[in-house]
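J.: Need a 3D model of the following:
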Amino acid sequence: MATTTKYQLPVWARCVSKLQIRRLYISCGKGITDEELIDDVGFSLYARCESILKVHASVRGRPPCPNCETTVKRKGQPTEVLECMNCGWKCPWQLYQKTYQRKGLNGGGQGFIEEFVEKFKNTYSYSKRFILIDTLIHCFHWSGAGRPGSASLIEGKMKDVMAFLDHLSYGDKIPEDIEKKREEWRKTWQQNPWSKGKGQ
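T.: Okay, the predicted model is just below:
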């Protein structure tokens, strides 16, 4: 009787919910520093960003072992079996690959993500953590003409995510420099073919 081998597969962090983010901005708009909410949103984004970075490495032949986090060197053969030299973990590459496909994890903006991951874990001021969160979700797509990266971070279809971001508000407490950058972002987005559905 044939047996089915069960492999330990990587588990990736989910997109952050709009509700979480909306609650955070409402709180900050009222001048309230909700430390628990900032951590909730911040570390959810942190986990999602880490998953994106790991998938980015996997696609480029450096998948991390889900058991011990050691980088596994992939030879590039579609039918190869990955093997961790540190702990002995094994898994067919095709199965590993399927775990991240069609989940929005293989996007661009690695520079923004790496910066957020590095800074967030070393930032202990809640006001500065909030600025890092705001910078990540809004700055992610300012400079590019491709698919906006925030769609990889926040749940929902891309057009819904973009509209959601455009309506996020600090209330009357939005810093002038951030509002100026948002206006630049809106202009960039209007020129982006993805805003009209042409890039999808």
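
J.: going forward, measure contacts and count neighbours with C-alpha atoms only.
T.: Fine.

J.: ok, the closest residue in space to Ser143 that isn't next to it in sequence - how many residues close by?
T.: What sits nearest to Ser143 in space, not counting adjacent residues and going by Cα to Cα, 6 or more residues apart in numbering, is Thr188, at 7.7 Å. Residue neighbour count, defined by other Cα atoms under 10 Å, stands at 16 for Thr188.

J.: Also this sequence, please, to line up against the first:
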Amino acid sequence: MGIGLLVRIENIFRARDANWGLARCPLCQGEIPHDFNKESLLRCEPCSWELTWAEYQKSFRGKHLISTGMTVFLQEYAQKYPVARSPQKKMILIDTLIHRYHWELEGGLSGPGARDLIGGKPHEIIDFLNNLSYSGKSSPEILETRREWLKKVEKSRAQATSAAAERSRKKAEKMERERLKRKVREEALARRREG
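T.: Prediction:
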């Protein structure tokens, strides 16, 4: 898992840098500046590797490769994990990073920040984190933390449900307004034809 997180972090930084105008060659990791023009050819001279910016961008689009304000923690993990000697130190680094993402939900309550770190659908991430973080042998303090987390999850789900209902209501109102406008236009057109 630790190496998987490290690879994910590298991909997060690669996507971030590319979105800031500096793509990387997948063969030699050389930097390739670009101007965001979809047809522009990204070319690594030493490797002769090339791809359009549009195709390169597709390689990370929709994969939630976002640091969501966690850049410092990701950099810390990327620096410390490869040099951690013992399995215990590595596990502490993994645990610390995951918990930082796990609790990020507290900020915006729109979805778990761990989605960006681990990858997956929100409900899969929440289940993964809950199974990883809590067990029947957890201390009372840990179980209280779990109860707090579950309250946040429920609040997030309630907010998401409420937002979806509001979007549906607004969409229905808009469709009704458009239907009424069409009806008025059709009636006016019919009157003109009759008159």
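
J.: out of everything not next to it in sequence, what's closest to Gly42 of structure 1?
T.: Nearest non-adjacent residue to Gly42 of structure 1, counting by Cα to Cα, 6+ apart: Ile133, 6.3 Å away.

J.: which residues does that neighbour contact?
T.: Residues near Ile133 of structure 1 by Cα atoms under 8 Å, 6 or more residues apart in numbering: 42, 45, 116.

J.: Give me the buried subset of the residues you listed.
T.: Neighbour-count burial (16 or more other Cα atoms under 10 Å) is assigned, among the contacts of Ile133 of structure 1, to 42, 45, 116.

J.: Identify, from those, the entry nearest to Lys173 of structure 1.
T.: Compare each of the buried ones among the contacts of Ile133 of structure 1 with Lys173 of structure 1 using Cα to Cα and the shortest gap goes to Gly42, at 20.1 Å.

J.: residue in structure 2 matching the closest one?
T.: Applying TM-score structural alignment, one finds that Gly42 of structure 1 aligns to Gly2 in structure 2.

J.: Structure 1: helices as residue ranges?
T.: With DSSP state H, the ranges of helices along structure 1 come out as 18-29, 35-59, 93-98, 110-120, 126-139, 158-167, 176-191.

J.: now the angle from the longest one to helix 110-120?
T.: Computed by axes from the mean of the first three to the mean of the last three Cα atoms, to 10 degrees, the angle separating helix 35-59 of structure 1 from helix 110-120 equals 140 degrees.

J.: Would you mind listing the buried residues in helix 35-59 of structure 1?
T.: For helix 35-59 of structure 1, a neighbour-count test (16+ other Cα under 10 Å) marks 37-38, 40-56, 58 as buried.

J.: just the fifth one next, same as before
T.: Residues of helix 126-139 of structure 1 classed as buried by neighbour count (16+ other Cα under 10 Å): 126, 129-130, 132-134, 136-139.

J.: Just the closest of those to Gly149 of structure 1, please.
T.: Proximity to Gly149 of structure 1 was ranked across the buried residues of helix 126-139 of structure 1 by Cα to Cα; first place goes to Ile137, at 8.3 Å.
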